[in-house]
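Chemist: this one's structure only:
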């Protein structure tokens, strides 16, 4: 029997759903490891994040998205799992491309948890 592992995703910013294209990127692990020498490694905390390409749809509160500093970003995946980014804020430039209406969004936050 096959098992669904990918498909349509839903993104909500403080409960309001965005129109998105393509996929969503979120971290699976909370740490990043790097080998120092054979058998020894260092470990650093990763900054929780959510990356997505949104559509500049009418009615989207872009002021809230670009200026919010304590948002909750919920990513719902087709396999039934969700990633919740808390204390979130937009980082990097937020720009729209005129040829396809896409707005690449990169959110970072205080904590990211799988549910």
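Modeler: Good, I have the coordinates. Bear in mind the structure is a predicted one, so any value in this text is a computation, not a measurement.
Chemist: use CA for all of it now, contacts and neighbours both
Modeler: Fine.
Chemist: correct me, but residue 86 touches residue 114?
Modeler: No: assessed by Cα atoms under 8 Å, residue 86 is found out of contact with residue 114, at 11.5 Å.
Chemist: elements contacting the biggest strand by length in the chain?
Modeler: For the chain, the strand that runs over the most residues, judged by DSSP state E, is strand 82-91. Applying 3 or more Cα pairs under 8 Å, 6 or more residues apart in numbering; DSSP states H and E, one finds that strand 82-91 makes contact with helix 62-67, strand 71-76, strand 102-108, strand 111-114.
Chemist: A further structure is provided below for comparison with the first:
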């Protein structure tokens, strides 16, 4: 029997639910490892983040997202896994794509945890 692992994800930012298209992206590890020589590697911290494409609908909390410096972003994936990003803030350049009514968002944060 198959198990559902893909589909709609649900995202809330400080309690306000965003309507997203497709899915969301979150890191699985807190570090980035790179092999220096077989059996030897170096490790760098990886900033916790969440990426998604949202619908720019009426009531979109644009002002609170732009001004937020210590937000909590929760993403519930279709497979039941939940990623919580605390101390979150928007990074890069979110911009509205008028042809399809979406906004690309990336939140970085202080702490990211899987539940």
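Modeler: Great, that's in hand. For clarity, every value in this text was computed on a predicted model and none was experimentally measured.
Chemist: Between residue 86 and residue 114 of the first structure, which is the more surrounded one?
Modeler: Using other Cα atoms under 10 Å as the criterion, residue 86 of the first structure and residue 114 rank with residue 86 on top: 20 against 14.
Chemist: residue contacts, the closest residue to that one other than its chain neighbours?
Modeler: Excluding its sequence neighbours, the residue lying closest to residue 86 of the first structure (Cα to Cα, 6 or more residues apart in numbering) is residue 72, at 4.7 Å. Contacts for residue 72 of the first structure were tallied using Cα atoms under 8 Å, 6 or more residues apart in numbering; they are 12-15, 84-88.
Chemist: Closest one to residue 50 of the first structure out of these, please.
Modeler: Among the contacts of residue 72 of the first structure, residue 85 lies closest to residue 50 of the first structure (Cα to Cα), at 7.3 Å.
Chemist: wait, the closest one sits on residue 114?
Modeler: No: Residue 85 of the first structure lies out of contact with residue 114 (Cα under 8 Å); the separation is 9.0 Å.
Chemist: okay if I get the contacts of residue 72 of the first structure as JSON lines plus distance to residue 6 of the first structure?
Modeler: Below are the contacts of residue 72 of the first structure laid out as JSON lines (distance: Cα to Cα, whole Å):
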{"residue": "12", "distance to residue 6 of the first structure": "18"}
{"residue": "13", "distance to residue 6 of the first structure": "21"}
{"residue": "14", "distance to residue 6 of the first structure": "24"}
{"residue": "15", "distance to residue 6 of the first structure": "22"}
{"residue": "84", "distance to residue 6 of the first structure": "18"}
{"residue": "85", "distance to residue 6 of the first structure": "20"}
{"residue": "86", "distance to residue 6 of the first structure": "24"}
{"residue": "87", "distance to residue 6 of the first structure": "27"}
{"residue": "88", "distance to residue 6 of the first structure": "25"}
